[in-house]
Structure formats: structure tokens, C-alpha cells
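*Asks:* Output the structure for:
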Amino acid sequence: MTQDSTSLDSLRREIDSIDESIHDLLIQRSALVERIANAKGETITVLRPGREAEILRRLLARHRGQFPRMALVRIWREMIGALLAIQAPFAVAVQSSGRGPDFIELARNHFGVVVPLQACRTAGQVVRAVADSEASAGLVSMPAGIEMADEPEPWWASLAVGSGEAPRVVARLPFVSPPLSSGVAELPQALVIACRDHDDTGDDRTLVVLETGPDVSRDRLRAAMAAGGLESAGLLAICRRGDAWLHLIEIQGHVAVGDPRLARLAAQREPVAHVSVIGGYATPLPPESIP
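*Replies:* Just a heads-up that it's a prediction; the model follows:
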């Protein structure tokens, strides 16, 4: 055996040792997750989108070397999805009508190969599946545009009238997109809903539904929000409900239901008659952050 062959064999044995160390650590991590699940008991909430976002932000910030960042994200997404299934039964309802964007691949990329997916024809069916506990979470299309009065009420408007443990938006996908120069087709945008509050990660967006009368301009809405201390990041969609108009607004930062700024906005009465928080999400990482 040549010196080069001996050297290669030594390197391969070192790789085997590293593989076993990685595997041992994965087993240890799984055991810790089981202990956490047992400590929480029946009140367990396995889906922690904010915690997941913080993990990926931290890992990508400390990453070095030639190992691709997108591969690192996929490895951790698979691990997180598998560990969700260890803690409690977990399934995801996915909007997949065959018309327009299909979110099955997006859901699989995010939740991994272990988590069961339930295909639904409409976003409304996804919302009902989550509300009725038939699914632990759901993927629905990112709202955009004006919904006409003779069309079915959009899914986000139904969240504005929910009560108790109604579904709310908890994440936006994809959280990490491949670089624009990678040649990979741009992924569709979707929102994750679940029966839990959205997390505060320090870099977030909040979704609110503002109810107004007719003929309220975007500038007037922005001014009313600014007077209440809220910074609008954009108007995502509008729909009509009877004589009222509902505006889906994205707000900079994490805003909880009891935030006093919401009370100040609602107290103006003009032009906003009612404010509803329907969730929020950790701000996704831009493609240019994944070289």
C-alpha cells in the first residue's frame, strides 16, 4: 500500500469518526426534545416558528467554510421537522388546488419528509382543518390584490373574526430562499397558520386587518397608523364585507394583541373602525444573505 493510500484511508477513518459523532449528537438532541415534551405534558405546543428562525439565523451567522449554506438550512429543516413528529402527532394542511401555486414542495422543503401533508383545494379548507385540529399547521397563499365583493371571502378575513384558539399566521415561507444566481426557480410565497400566537424574534412583521368605510386611501391609513405609533410595511390586500372594507396591513416589528398602540389606533374611530391582529412572522432572510 502506498503512502498516498495510507493517508487516504486515515482521512476516511477520520470522516467515519466525525459521522458517528454527528450521529451521537443527533441522538442526544432527540433525547433532550423528548424530555422537553414530557416536561410540558398535555399542554405541549410543538410548533415554535420563532425559535426555529432564531436557530437558523444563528447558524448562518456563524457558518464558515465551503459547505453550502442552503444545504445547511435543509439539514436543519429536516431535523426540526423530524423532532416535531417525535414530540407529538403533527400534520400540515396545504393549499394545493392544481390551479396557481402549488405549496406541496414548499411545505416539504420546510417541514421535511417525515411530517404528513394533507392537500386541500382551497385556503378556506386549510383554515378549517387547522381550526378543527385536523392539522397542526397549514400553508396558505400569500394574499395580494383586491378581492371583489362577489367572490368568496378571503381566508385572511376569516381570521379577523376568530376568537379563542382561532388560527393565526405564525410564519412566512420560504424563510430562506436560494440565491438569485443559483438557477433555481423562484419559490412561491406562502404563510403558515396555527392555533398559537406569533413569536417575537427581534426582527419581525405583524399582520393586522383594519376595518374602514369606503374610499379610504392608503395614505390616510398610513397617517392614522403613524399617529398611533405603528409603522406600516405595506398594504397586502383589500376585500369588502357588507358596507365595510377590510385592509390587510403588514406592520414593522412584533405587535401583540394587547399592544397599546392598537388601542390608540382604534380610539381614533376615523378612518379605522376596528383593528384585528391575525398573526405575524420572523422576517425572512433575503437571497443575497445566502451566497
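
*Asks:* use CA for all of it now, contacts and neighbours both
*Replies:* Fine.

*Asks:* What segments of the stretch 101-250 of the chain are helices?
*Replies:* Remark: helices assigned in the stretch 101-250 of the chain by DSSP state H, counting those that start in this stretch are 104-111, 123-131, 155-159, 218-227.

*Asks:* Which strands or helices does the third one pack on?
*Replies:* I take that to be helix 155-159. Contacts defined by 3 or more C-alpha pairs under 8 Å, 6 or more residues apart in numbering; DSSP states H and E place helix 155-159 against helix 123-131.

*Asks:* Next, the second sequence, to be compared with the first:
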Amino acid sequence: MVDSVDNLRREIDDLDNNLHDLLMKRADLVQKIGEEKRRNKVQVIQPDREAVMIRRLMDRHHGALPRNAVVRIWRELVGAVSLLQTDVKVIVCASDDQMTEAWDMAKNYFGSVVPMQKMANPMNALSMVKEGEVTFAVLPWPDDQDPKPWWAYMRGESPEKIAHIVASLPYGSGVDSRTRPGFKALVVGCLKFNDSGHDHSFLFLDLDDSISRARIVDRLKTMGMTPLSLLSRKGHPGLERTQHFVEVDRYIANGDMTGQILATLDNPDGTCICLGGYPVIPALES
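*Replies:* Now for the predicted structure:
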């Protein structure tokens, strides 16, 4: 019995050494990739690529190790190597009663080594992202009752100050997590929102008041999109316009369908911008 356990422990020690060697080799490769990206002016951090990797791992995973543990391990790796590639900083924005949950979700996503700080005001956090003071902001999922929603201020004065939503938290809870109670958040950064193969997108619409929410939902459906959520607020005082924040169940790039969407809504002089979105990750509970 003792000899058998000792042999198994020695086998585990050998595996640990092999794993450590592979992790060090992986970090070296990541550093080289980062250097090549910077040399060729390619976006260093790529949430879409990370999502593809997680889905691939989930597809091949089996055995006793829980799926959510695998994701936590790889998210920790991603956070660590992000620091090797660039100086990542994160700000977590939530109310006092939700900060603990928001902080834990951010740590689960970015890993334990990425510097993070707390803030209560989402507008200030968004401004820090645009000004390059932090790389990402974790912002509360938009609420229809918010009189000054942060999503209405994402557009920047210059291309490098245009923020995009790039991830949804909690990470890896699947589409059904949208309907569960509890804190949810979106990750915002000044980087491109790229197609990962299975994504949801957020549209910013600035339309005439005559365009109803029902029309938006119906017309988007005719274009093959299912609106998953729709928030609205009045535009600037004196202007008969309403701004909308719509989540749809597909990837949309700016210039891809935005003009067609406005034409379908019978409001060609309106504004339609994709504010980013997030990769959909398989549910990890099973």
C-alpha cells in the first residue's frame, strides 16, 4: 500500500516537472509572439483567439477534472502571459454591495497577477480606458433605469480612443447566464472586437423618436438577428431622437451591416455603430 502510494506520488512529481517545463516553454513562445505582434503592429491582446482556445479545450476535455477548473487554469495562464506581452492594467467598477462579486469575476478572468484597482463611477472608468490609463474596465451590465448609461459615451474623438466591449463576465457560463440573478459585467478596452466564430454583438442606435422599440426588434429579426436585450434613453434635449443599446445573437463589424440596418429601420439618416460584443463560451457547470 505505502509503496504503491509512493510510486504514484513520484509519478505525479514527474508530471509536475514536465508541466512546469511546458509552462516555461509556453511563456517563451508567447514572448516571441508578442515581439512579432508589436513589430508588425498587430493587436497584442486578442479575446477572440482566447475564446477559440477555451472552446477547443472544452471540446477535448474529459475525466474527473472539472471543466471550470480547466478554464480557471488557462485564464490564469492568459493573464500571466498578457503581462509578458504588454503592461496590462484593469479597473473594476461596481457599487459597494456588488464589488466583491465583480472583483472575484474579474480575477477569474484576468488572473491573479494582473494589476487591478476599484472604482465606483463607470464614466470615470470608461474615460481612463479611452485615455490609456488602464487597458480594460470591468463595467456593470447596462441597466434600463440608468439615466446616464456608460454605453452612450463609448465613442471616442479619435480612432485610438474608441472603446469596444470585448468580453462578458462571468466567463464561461453560457448564454443562459443572462437570465440568472446576480451581478454581470462587460469588459471594455480600446481594441478591436474580432470574430471568434460564436459571438454576440452590441449595437448603438441613434434614431428618430418615431422608430419604436418594437420596430427595431421586428426589423432586426427580418435580417436574421435575434435581439436579446434592448435598452433605450432619450437623446440630447431638444432633439427628437432616442438612443438604443441592442444585444444581438451574432457577430457584426462596423461597416459590415450598419448601413443596411438603418435602411431596414427606415431611418437612413440615423446612426448605427457596433460597440463590440463578446465571445460565447460553453457552459461550464457540467
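
*Asks:* Let me know which of the helices of the stretch 101-250 of the first structure is tucked in deepest.
*Replies:* helix 123-131 (a mean of 22; mean count of other C-alpha atoms under 10 Å).

*Asks:* By residue count, what's the longest helix in the first structure?
*Replies:* When the first structure is parsed with DSSP state H, its longest helix is helix 3-40.

*Asks:* Give me the buried stretch members for that one, please.
*Replies:* 30, 33-34, 37 (16 or more other C-alpha atoms under 10 Å).

*Asks:* after it, next one along is what?
*Replies:* Using DSSP states H and E, the helix or strand that follows helix 3-40 of the first structure towards the C-terminus is helix 49-62.

*Asks:* Check the mean deviation of that following helix from the second structure.
*Replies:* Compared with the second structure after fitting, helix 49-62 of the first structure has a mean deviation of 1.1 Å; criterion: mean C-alpha distance after the TM-score superposition for the first structure.

*Asks:* what stretch of the second structure does that helix fall on?
*Replies:* Aligned by TM-score structural alignment, helix 49-62 of the first structure falls on residues 47-60 of the second structure.

*Asks:* What of stretch 13-28 of the first structure?
*Replies:* By TM-score structural alignment, stretch 13-28 of the first structure lines up with residues 10-25 in the second structure.

*Asks:* residues near Phe90 of the first structure, how many?
*Replies:* 20 (other C-alpha atoms under 10 Å).

*Asks:* Please look at it and Leu117 and confirm they touch.
*Replies:* No: contact criterion C-alpha atoms under 8 Å: Phe90 of the first structure and Leu117 do not qualify, at 9.4 Å.

*Asks:* and the nearest residue to Ile146 of the first structure once chain neighbours are set aside, what is it in contact with?
*Replies:* Counting by C-alpha to C-alpha, 6 or more residues apart in numbering, Ile146 of the first structure lies nearest to Ile238, which is 4.8 Å off, once chain neighbours are set aside. Under the criterion of C-alpha atoms under 8 Å, 6 or more residues apart in numbering, the neighbours of Ile238 of the first structure are 145-147, 245-248.

*Asks:* which of these map to contacts in the second structure?
*Replies:* Among the contacts of Ile238 of the first structure, the ones still in contact in the second structure (both residues aligned by TM-score structural alignment, their matches' C-alpha atoms under 8 Å) are 145, 245-248.

*Asks:* Give the ChimeraX command for selecting the buried subset of the residues you listed.
*Replies:* Buried members of these, defined by 16+ other C-alpha under 10 Å, are picked up in ChimeraX with:
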select :245,246,247,248
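
*Asks:* ok, the most centrally placed residue in the second structure - contacts?
*Replies:* In the second structure, the residue lying closest to the centroid (C-alpha atoms, centre = their mean) is Ala167, at 0.7 Å. Going by C-alpha under 8 Å, 6+ apart, Ala167 of the second structure touches 47, 186-188, 277-279.

*Asks:* before we move on, what about Ala256 of the first structure?
*Replies:* Val277.

*Asks:* so what corresponds to it in the second structure?
*Replies:* Here Ala256 of the first structure is matched to Ala253 in the second structure, going by TM-score structural alignment.

*Asks:* so what corresponds to Arg205 of the first structure in the second structure?
*Replies:* Matched by TM-score structural alignment, Arg205 of the first structure corresponds to His200 in the second structure.

*Asks:* so that match touches Ser229, yeah?
*Replies:* No: if you go by C-alpha under 8 Å, His200 of the second structure and Ser229 don't touch, sitting 11.0 Å apart.

*Asks:* More neighbours: which of those two?
*Replies:* Per other C-alpha under 10 Å, whichever of His200 of the second structure and Ser229 has more neighbours is His200, with 23 against 13.

*Asks:* hang on, the earlier thing: find the residues that touch each one of His200 and Ser229 of the second structure.
*Replies:* Here His200 of the second structure and Ser229 have 247-248 as joint contacts, going by C-alpha under 8 Å, 6+ apart.

*Asks:* Could you check how far Phe90 of the first structure is from Arg218 of the first structure?
*Replies:* 40 Å (C-alpha to C-alpha, to the nearest Å).

*Asks:* just Ile75 of the first structure next, same as before
*Replies:* Ile75 of the first structure is 42 Å from Arg218 of the first structure, by C-alpha to C-alpha.

*Asks:* again, but for Ser177 of the first structure
*Replies:* 30 Å.

*Asks:* do Ser133 of the first structure as well
*Replies:* 37 Å.

*Asks:* Please apply the same query to Gly164 of the first structure.
*Replies:* The spacing between Gly164 of the first structure and Arg218 of the first structure, counted by C-alpha to C-alpha, is 31 Å.

*Asks:* now Leu173 of the first structure
*Replies:* Distance, Leu173 of the first structure to Arg218 of the first structure, using C-alpha to C-alpha: 26 Å.
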